[in-house]
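S.K.: pasting the structure only:
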């Protein structure tokens, strides 16, 4: 039987997806309502046991059919990128290469997460029937309720949900505090909470166990991160166990309306995304002080504790500490201590490799710090 463990990393894409992939496989990236791996679970009884698939590929009906039709010892490609192959082992040679005519949905660069998230929210949210009378009695308003999924365990008070332009998903044990505004398509996943007056704009996924406030637009928050207070985050990807201080804000569009450039870990240089909008990419375990300001297209590595009332640099290496411009290296023992504190605060288990992972990230980014 095919297993999701046969979703494989690609070395080049994994480097391009840093800092997120320092601590997770490609298949553990979040898109829409779940990780990529979770989306492939339903195909474990469909695919042949000798099939291997790129971990950043999202399943689709056409792609599944192409994979099912793959002959033994052959590989499926999109241009120069392998997508899937059938072989006796991951290291086997491929006798035949088959090229796709249409680009499949897969993550190659960080901005691809946002593009695919927009479509995934529309495709994955399946509305349910909920008690509208009870919903209204708690001071809530729902526009186009037939386009919403609201888990019965959620607690929603004095909020407005507008699903007229896209579906809205409110997961298990979610709490929406008074004055929360949500425009679909959007999802608030299990055990998350919005603060008073939170504004969640379209194409946003708030991951498991997050607490958010202020204004968030077209962004993905990976699990267990906080942005509890006022401030704007738009067209951004926020890693896990991050905490954004009050009034932390990013720009998501250049003043000259030119396309946004992002730091690329594969080249140690800026790369043109071709997108007009991109705010910030934060790795895991990033904390910011109050009034921190990020410019358009800023990348911040893992394990950073940073602040600054002027715009921060557009690339901040992992393990950076302090108030800009007086950044210093973050001691690895202090970084581990801080990460452990946030993991405990979110009632999660500490990874066994936490300390070794921090040491490895320190070594990997030696050139970036110089």
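M.R.: Here it is on my side, so go on. None of these values were measured; they are calculated from a predicted model. Numbers count the residues shown, from 1 in each chain.

S.K.: CA only for contacts and neighbour counts going forward, please
M.R.: OK.

S.K.: could you tell me which residues make contact with residue 369?
M.R.: residue 317 (C-alpha atoms under 8 Å, 6 or more residues apart in numbering).

S.K.: I'd like the distance between it and residue 319.
M.R.: 9 Å (C-alpha to C-alpha, to the nearest Å).

S.K.: quick one: the helices in the protein, in order.
M.R.: Along the chain, the segments classed as helices by DSSP state H run 11-16, 36-40, 61-68, 110-124, 132-137, 332-345, 354-364, 366-369.

S.K.: for residue 274, which of the ones you listed is the nearest?
M.R.: Proximity to residue 274, assessed across the helices of the chain by C-alpha to C-alpha, is greatest for helix 110-124 (9.5 Å).

S.K.: report the buried residues of the closest one.
M.R.: 110, 111, 113, 114, 115, 116, 117, 118, 120, 121, 122 (16 or more other C-alpha atoms under 10 Å).

S.K.: in the stretch 51-200 of the chain, which spans are strands?
M.R.: 51-54, 74-78, 81-86, 96-99, 141-143, 148-150, 155-156, 160-162, 168-170, 175-176, 181-183, 186-188, 193-194, 199-200 (DSSP state E, counting those that start in this stretch).

S.K.: comparison target, given below:
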């Protein structure tokens, strides 16, 4: 369930062919900047390069107070709201919401992702229709500045990365004011309770409850 193919439906992002080449999704983080630069040169006439290496689809709505740092791509039908801060290396898919005072840095947002209110998302990948509640954050650097490891059920997986926030599978729901600690991986269709402090791996179709208790979703 930690493999890239188990977390994401590649058809819901123009980054899909790129991501297919990696066993684990965090291996793709280092190449996001170059990926955006390469994709930007191939975009159709329905995209406008509004500033050097910043491409915005003609149907996207970007507030005049939002900052779009290079390189970035904003997909069709996406809304970038008041005072959003896209620092750069952000690939934002179709029909996404990047909300007020949200900060993005070195990320891939699949189509229909919502980060609508006061979110920080850095060095992370958010799968199709994933949603981060108001004030929820990805913490992408450990407090002791050592390299991030993924705390998997069968032991720790070294990543070799100093900066690595979270991998959210498709249809993940993160509750308000939650913190996703460095190296967090959340499987598809899982939910995180509000005000949670999440670390490690959350299996697919699960609920992370208060105190870090993980239960499987009921099938009935």
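M.R.: Structure's in. What do you need? Quick caveat: nothing in here was measured; it's all calculated off a predicted structure.

S.K.: so which of the helices of the first structure is nearest residue 201 of the first structure?
M.R.: helix 110-124 (11.8 Å).

S.K.: how far off centre is that closest one?
M.R.: 10 Å (C-alpha atoms, centre = their mean, to the nearest Å).

S.K.: okay, and that helix goes to which residues in the second structure?
M.R.: Here helix 110-124 of the first structure aligns to the second structure at residues 25-39, judged by TM-score structural alignment.

S.K.: and the contacts of that stretch?
M.R.: 3-4, 15, 18-19, 22, 53, 71-73, 89-91, 106-108, 123-125, 159, 164, 167.

S.K.: from those residues, keep the buried residues only.
M.R.: 4, 15, 19, 53, 71-73, 89-91, 106-108, 123-125, 159, 164, 167.

S.K.: skipping adjacent residues, who's closest to the residue opposite residue 162 of the second structure in the first structure once aligned in space?
M.R.: Residue pairing (TM-score structural alignment): residue 162 of the second structure is matched to residue 276 of the first structure. Closest residue to residue 276 of the first structure apart from its sequence neighbours, by C-alpha to C-alpha, 6 or more residues apart in numbering: residue 259 at 4.5 Å.

S.K.: from residue 164 of the second structure, how far off is residue 131 of the second structure?
M.R.: Distance, residue 131 of the second structure to residue 164 of the second structure, using C-alpha to C-alpha: 19 Å.

S.K.: ok, residue 40 of the second structure touching residue 73?
M.R.: Yes. The pair residue 40 of the second structure / residue 73 is scored as a contact, 7.2 Å apart, by C-alpha atoms under 8 Å.

S.K.: between those two, which contacts overlap?
M.R.: 54, 55.

S.K.: quick revisit: return the most buried member of the strands of the stretch 51-200 of the first structure.
M.R.: strand 186-188 (a mean of 30; mean count of other C-alpha atoms under 10 Å).

S.K.: that one packs against which elements?
M.R.: In terms of contacts (3 or more C-alpha pairs under 8 Å, 6 or more residues apart in numbering; DSSP states H and E), strand 186-188 of the first structure is packed against strand 168-170, strand 204-206.

S.K.: now it, how far from the centre of its chain.
M.R.: Counting by C-alpha atoms, centre = their mean, strand 186-188 of the first structure comes out at 13 Å from the chain centroid.
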